[in-house]
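Novice: My questions concern the predicted model and sequence given below.
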Amino acid sequence: MATTLLGEVGASAISVRDVCRAAGITAPTLYHHFGDKQGLLEAVAATGFERYLAEKRRHGPSEDPLVDLRVGWDSHVGFGLAHPAFYELMYANTGRGTRAAAQEGLQVLHGILVRLAEQGRLRMTPREAVLTIHAACVGTTLILLSAQDDPAHEGLSHRVRDAVFAAVVEEPGSPRDRENALAIQVRALRATLSVQSDLPLSAGERLLLTELLVRLDQ
């Protein structure tokens, strides 16, 4: 019932009284299961993440991780536009349960970026790329939700996506690839080093190599 009310009135307008009336339960029963309104909203947000992740799980990885990256961005934005009340609650709620639910989606993104790093196509470490892409994608979706009918928003998602991906991923044979071959190789090696745990290097050797690569990349 709370999920239905969320879609109808939004998170800020939901009251415990309305939820109890719609569900045919008493307030003590609701408090017993969720603690308070915040706990209820966290549970609803977790439901939103489960719907979002269910869509991701239906699509297995393709042969090209860059294709998967584009599909992931577009499906994320599409979900937000299709479920605005859920999306705003999912990314406005910072409860423990919500953070745990969000983590699976970030792990999927990280896995795609690891594959790109292993192919030498990532300009930064997978962790840095996760934060960059996630921040840009969530920000873009929230902007689109703020005024879905604004003509200026036409094509915004794809423009931001392509700009962010150009900063994160190196396309083989691009002009920048040819002009900055050493820098590209250094960044690819840094990215690969960050995800390889079985290299025959001691902790000190790994640290030294990382420091040298950072210096070369400056």
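Specialist: Nice, thanks for sending it over.
Novice: alpha carbons only for contacts and neighbour counts from here, please
Specialist: OK.
Novice: Excluding sequence neighbours, find me the nearest residue to the spatially most distant residue from the centre of the chain.
Specialist: Ranked by distance from the centre of the chain (CA atoms, centre = their mean), the top residue is Thr26, with 37.1 Å. Distance criterion CA to CA, 6 or more residues apart in numbering; nearest residue to Thr26, sequence neighbours excluded, is Cys20 at 5.8 Å.
Novice: what about versus this one:
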Amino acid sequence: MTEGRARSATRDRIIEAAAALLRDGMTAVTTRGVAEAAQVQAPVIYRLFGDKDGLLEAVTEHVLATWVAGKTEALRDATSTEVDPVEDLRASWTLQIEFSLANPAVYRLLNDPQRAARSPSVQAGQRILEARVHRIAARGWLRTDERRAVDLIQAAGVGTVQTLLSRRVDERDRALADAMFDAVLRQILVDAPPSSGDEARAAVETFRALAPRLRGLTAKERELLVEWVDRAGSELSSLSSPDPGE
């Protein structure tokens, strides 16, 4: 085995050992404990990761990258088999909640905005959520813009997980996640039957989702068209908002 491969294998072994310890909580991940589990000397950990925080960042990225890879495959399958995009989003929501509850230490580490901002896996997960919301928009089912829908889903998810983690395992209301997701759907989906305002908003969002795929236009024309549609959507939102003076 070459020196580079040996170094990579040692690094992987340390990450796997630390990930196993992290399942028991942050306090379980000590330099000595990881070194013993990975069968290396403590200085090796410092040489490869710099410090304990560097090790934790690598472990978090490893656990999340494995999870996101599965989500990417699921999205690919859902897209190719024309799975209902709302049900696909619901299944993804459920799995995300379960992952967070099963990996509370990883979840709390990723709750650090700075750590999340530099995590490739967090960014990949963000793009997957955006793609799922985009599929709903392309069906004409969104009553709000895609960015707001994504933000609502993420905010609801964070609140749900934090609430459940604050309870003892035997006191957690697992139906809370379903109730919260349904509440979000009521905010982002067109009602059935839709109101005239919802119909107009859905039409705008559908066209917004499809505009980048209009290959008969130049890239500049598509960019300008998207800008116009976004402005139209903002105008619709202001028209549908109640007048404070009324």
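Specialist: Everything's here; your move. Since this is a predicted model, take the numbers as computed values, not measurements.
Novice: if we can go back for a sec, return the residues in contact with the residue nearest to Thr26 of the first structure.
Specialist: Cys20 of the first structure is in contact with Thr26, Ala27, Leu30, counting by CA atoms under 8 Å, 6 or more residues apart in numbering.
Novice: Take those and write them to CSV, including distance to Thr98 of the first structure.
Specialist: Formatted as CSV, the contacts of Cys20 of the first structure follow (distance: CA to CA, whole Å):
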residue, distance to Thr98 of the first structure
Thr26, 25
Ala27, 23
Leu30, 19
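Novice: What's Glu42 of the first structure aligned with over in the second structure?
Specialist: Residue pairing (TM-score structural alignment): Glu42 of the first structure is matched to Glu57 of the second structure.
Novice: Now that match: which helix or strand?
Specialist: helix 52-80 (DSSP states H and E).
Novice: Quick one: name whatever helix or strand follows that helix.
Specialist: By DSSP H and E, the next helix or strand past helix 52-80 of the second structure is helix 85-102.
Novice: For the spatially most central residue of the first structure, give me its contacts.
Specialist: Centroid-nearest residue in the first structure: His134, 4.0 Å away (criterion: CA atoms, centre = their mean). The contact partners of His134 of the first structure, by CA under 8 Å, 6+ apart, come to Leu106.
Novice: And it? What does it align with in the second structure?
Specialist: Match for His134 of the first structure (TM-score structural alignment): Gln154.
Novice: With the first structure overlaid, how far apart is the helix or strand harbouring its match on average?
Specialist: Gln154 of the second structure belongs to helix 146-165 when assigned by DSSP H and E. When the first structure is superposed, helix 146-165 of the second structure averages 1.7 Å from its matched positions, counting by mean CA distance after the TM-score superposition for the first structure.
Novice: What are the buried residues along that helix?
Specialist: Under the neighbour-count criterion of 16 or more other CA atoms under 10 Å, helix 146-165 of the second structure has Glu146, Ala149, Val150, Leu152, Ile153, Gln154, Ala156, Gly157, Thr160, Val161, Leu164 buried.
Novice: helix or strand right after the helix or strand hosting Ser8 of the second structure?
Specialist: Using DSSP H and E, Ser8 of the second structure falls within helix 3-22. Following helix 3-22 of the second structure in sequence order, the next helix or strand is helix 31-38 (DSSP H and E).
Novice: equivalent range in the first structure for that following helix?
Specialist: With TM-score structural alignment as the criterion, helix 31-38 of the second structure aligns to 16-23.
Novice: The matching stretch vs the second structure, average distance?
Specialist: Counting by mean CA distance after the TM-score superposition for the first structure, stretch 16-23 of the first structure comes out at 2.3 Å.
Novice: Sort out which residues of that stretch are buried, please.
Specialist: Buried residues in stretch 16-23 of the first structure, counting neighbours by 16+ other CA under 10 Å, are found at Val16, Val19, Cys20.
Novice: now stretch 171-190 of the first structure
Specialist: For stretch 171-190 of the first structure, a neighbour-count test (16+ other CA under 10 Å) marks Ala183, Ile184, Gln185, Val186, Arg187, Ala188, Leu189, Arg190 as buried.
Novice: now swap in stretch 232-240 of the second structure and tell me
Specialist: For stretch 232-240 of the second structure, burial by neighbour count (16+ other CA under 10 Å) applies to Gly233, Leu236.
Novice: Just the residues contacting that stretch, thanks.
Specialist: Contacts of stretch 232-240 of the second structure (CA under 8 Å, 6+ apart): Asp145, Gly197, Ala200, Arg201, Val204, Glu205.
Novice: out of those, which are inside helices?
Specialist: Counting by DSSP state H, the part of the contacts of stretch 232-240 of the second structure found in helices is Gly197, Ala200, Arg201, Val204, Glu205.
Novice: out of those residues, which one sits closest to Pro104 of the second structure?
Specialist: Using CA to CA, Glu205 is the member of those that sits closest to Pro104 of the second structure, with 35.8 Å.
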